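S.K.: below: sequence and its predicted model.
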Amino acid sequence: MDTLFEPKLQACFSTLFTFDFSDTECLSLVISKTLSIGIFLGSLAVKLPQILKIFSAGSGEGVSISFHILESVGHAINVVYNLRRGNPVLTYGEAFTIFVQDCIILFLLFQFSKKSVYAVFTVGGLLGLAYSAYYFVDPSLLDSLQWSVTAIFAASKVPQILSNFKNGHTGQLSFLTWFLNVAGSSARVFTTMTEVKDDTAILYGHLTGFSLNVIILLQILFFWQATNKATSKEKKD
């Protein structure tokens, strides 16, 4: 939030309040900041529909554990990298809130699969990873880790995509959560290109995430009827 009212942005607001929209750079910056605020606020509950759906069903059917573990790792690296680079908080704040919600989902998935002890080790390991990366990892290695986020996000979502095709349905995946993921990731691509456009590692990571989010959202729509049949059968059993 410290960069929300930076001098350049204040000057842009002054220009736009006079209805002078000729300065496209100012206009892009204001739009980017507005989107970033929206992304952050939306991220506070982006996974809430998924959490509630798993909790109410008492099952994590169709929800990939490996996806949430890998996504958590990717977001942890993303937060640490941006913190140490001093990037505007609003350009990555959602990574932290999604990380926390992923940890909650992992706990529920392990809880409903009667493997509660795994939840403790998994969540504890993720927190330990973030702490170690922030305090002990060399800056040059941290750059390499940020580049790996693109591969991590791909590796996290591909198993979920393949599992959906294999099952012929999307189980307990929440349409609202994935719709918000697509909306948020598309907006984040724009804000990254506007505010941290020189950092291609971050940009490629967001582009990859957006593309894979779209695929999963399309799967939810395509398998909608099959999913309803599969989940109804599970409730009867």
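M.R.: Thanks, I have it. Numbering: from 1, shown residues only.
S.K.: contacts, neighbours, all on C-alpha from now
M.R.: Will do.
S.K.: so where do the helices sit in the protein?
M.R.: For the chain, the helices defined by DSSP state H occupy 7-16, 24-43, 48-57, 65-85, 93-112, 116-135, 139-167, 175-195, 200-222, 224-236.
S.K.: report the buried residues of the second one.
M.R.: Okay, so that is helix 24-43. Residues of helix 24-43 classed as buried: 26-30, 32-33, 35-37, 39-40, 42-43 (neighbour count, 16 or more other C-alpha atoms under 10 Å).
S.K.: got a list of contacts for it?
M.R.: 4, 9, 12-13, 16, 21, 90-91, 93-94, 97-98, 180, 184, 187-188, 190-191, 194-195 (C-alpha atoms under 8 Å, 6 or more residues apart in numbering).
S.K.: could you tell me which of these count as buried?
M.R.: By 16+ other C-alpha under 10 Å, the contacts of helix 24-43 give 4, 9, 12-13, 16, 90-91, 93-94, 97-98, 180, 184, 187-188, 190-191, 194-195 as buried.
S.K.: what's the spacing between Gln50 and Ala155?
M.R.: According to C-alpha to C-alpha, to the nearest Å, Gln50 and Ala155 sit 20 Å apart.
S.K.: kindly report the same for Leu142.
M.R.: Counting by C-alpha to C-alpha, the gap from Leu142 to Ala155 is 19 Å.
S.K.: try this one side by side with the last:
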Amino acid sequence: MDYLGIDLSCATGSLRNGEFPAKDCLLPLITKLLGYFLVAASMTVKLPQIMKIVDNKSVRGLSIAAFELEVPLSVTTWVRAILYFALAPTVFAGQIDPLVFEALYASKHLIFLSARIPQIWKNFRNKSTGQLSFLTCLMNLGGSMARVFTSIQVNAPFTMLLGILLAVFTNGIIMSQILLYRTKEKEETLVKDKKIS
């Protein structure tokens, strides 16, 4: 029984017999389901951030550089696309050395760090996360943590796992900043309200 590339026969067979599916059956199933969930969630991850900006009519505390690097709309996007299309036939034909391929893949980690570090620095400098969406950041952190699990299950190359661990680390820093600075902001608001009354 194959549905959307997921083999459900071992799990359904075990459940019919009143048994819990074995680890070697369950882990690939969870990995596939998580993969599909991550793809679906990635299409909506920026929606809470957009809604927060629209509701508050403010981008206070958001790093423009971080968003530009995360969603590049410049000439570099076109250059990158041309390079991908130029290299793709060679990669798919197996004509590129695996080490070169991993080096090319690893270069995207620099872009990812360049997108996260400006936001982390701005939060630290301002001691505030401004209009940064808690839900979007939580989804980013949860998604990167789930990708660690799925990458280990499919024996992903080290460079891919390294990138995902960097994502967990940087997304974790941003989430901790949100929790830390918002708690401080609430405490400061309570103190101001007491002084006024």
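M.R.: Sure, I can see it. These numbers were taken from a predicted model, which means no experiment stands behind them.
S.K.: between Gln50 and Ala155 of the first structure, which one's more packed in?
M.R.: The neighbour count for Gln50 of the first structure versus Ala155, taken as other C-alpha atoms under 10 Å, is higher for Gln50 (23 against 15).
S.K.: show me the contacts for that one.
M.R.: 105, 172-174, 177.
S.K.: show me which of those residues is closest to Thr122 of the first structure.
M.R.: Proximity of the contacts of Gln50 of the first structure to Thr122 of the first structure (C-alpha to C-alpha) peaks at Ile105, which lies at 11.6 Å.
S.K.: which residues touch that closest one?
M.R.: 50-51, 68.
S.K.: quick check, nearest of those residues to Phe136 of the first structure?
M.R.: So of the contacts of Ile105 of the first structure, ranked by how close each gets to Phe136 of the first structure (C-alpha to C-alpha), first place is His68, at 24.7 Å.
S.K.: can you tell me how far the closest one is from Ser185 of the first structure?
M.R.: Applying C-alpha to C-alpha, the value for His68 of the first structure to Ser185 of the first structure is 17 Å.
S.K.: try Lys166 of the first structure
M.R.: 26 Å.
S.K.: the two: who's more crowded?
M.R.: Between Lys166 of the first structure and Ser185, counted using other C-alpha under 10 Å, Ser185 has the larger neighbour count: 21 against 10.
S.K.: please tell me how far the more buried one sits from Gly38 of the first structure.
M.R.: Applying C-alpha to C-alpha, the value for Ser185 of the first structure to Gly38 of the first structure is 12 Å.
S.K.: ok, now Thr208 of the first structure?
M.R.: Thr208 of the first structure is 21 Å from Gly38 of the first structure, where distance means C-alpha to C-alpha.
S.K.: now check Ala119 of the first structure against the second structure: what is it aligned to?
M.R.: In the second structure, no residue is matched to Ala119 of the first structure (TM-score structural alignment).
S.K.: now swap in Asn167 of the first structure and tell me
M.R.: Matched by TM-score structural alignment, Asn167 of the first structure corresponds to Asn126 in the second structure.
S.K.: report the spatially closest residue to its match, excluding sequence-adjacent ones.
M.R.: Among residues not flanking Asn126 of the second structure along the chain, Gly61 sits closest, at 7.6 Å (C-alpha to C-alpha, 6 or more residues apart in numbering).
S.K.: Phe85 of the second structure corresponds to which position in the first structure?
M.R.: Using TM-score structural alignment, the partner of Phe85 of the second structure in the first structure is Tyr135.
S.K.: count of residues packed around its match?
M.R.: 10.
S.K.: and it, how close does it get to Asp199 of the first structure?
M.R.: Distance from Tyr135 of the first structure to Asp199 of the first structure, by C-alpha to C-alpha: 22 Å.
S.K.: so Ser72 of the first structure makes contact with Gln101?
M.R.: No. Using C-alpha atoms under 8 Å, Ser72 of the first structure is not in contact with Gln101; the gap is 9.1 Å.
S.K.: higher neighbour count, the two?
M.R.: Ser72 (28 against 21).
S.K.: how close does that one sit to Ala226 of the first structure?
M.R.: As judged by C-alpha to C-alpha, Ser72 of the first structure and Ala226 of the first structure stand 29 Å apart.
S.K.: try Ile51 of the first structure
M.R.: From Ile51 of the first structure across to Ala226 of the first structure, the span is 21 Å (C-alpha to C-alpha).
S.K.: compare those two and say which is more crowded by neighbours.
M.R.: Ile51 (23 against 16).
S.K.: wait, isn't Asp143 of the first structure in contact with Val80?
M.R.: No. Between Asp143 of the first structure and Val80 there is no contact under C-alpha under 8 Å: 10.6 Å.
S.K.: please say which of those two ends up with more neighbours.
M.R.: For Asp143 of the first structure versus Val80, neighbours defined as other C-alpha under 10 Å are more numerous around Val80 (23 against 15).
S.K.: what is the equivalent residue in the second structure for that one?
M.R.: Residue pairing (TM-score structural alignment): Val80 of the first structure is not matched to any residue of the second structure.
S.K.: residue contacts, the residue lying closest to Val80 of the first structure once chain neighbours are set aside?
M.R.: Closest residue in space to Val80 of the first structure, ignoring its immediate chain neighbours: Tyr134 at 5.5 Å, by C-alpha to C-alpha, 6+ apart. For Tyr134 of the first structure, the contacting residues are 80-81, 84, by C-alpha under 8 Å, 6+ apart.
S.K.: so the nearest residue to Gly143 of the second structure once chain neighbours are set aside versus Ser144 of the second structure, what's the distance?
M.R.: What sits nearest to Gly143 of the second structure in space, not counting adjacent residues and going by C-alpha to C-alpha, 6+ apart, is Leu38, at 6.3 Å. Leu38 of the second structure sits 9 Å away from Ser144 of the second structure, going by C-alpha to C-alpha.
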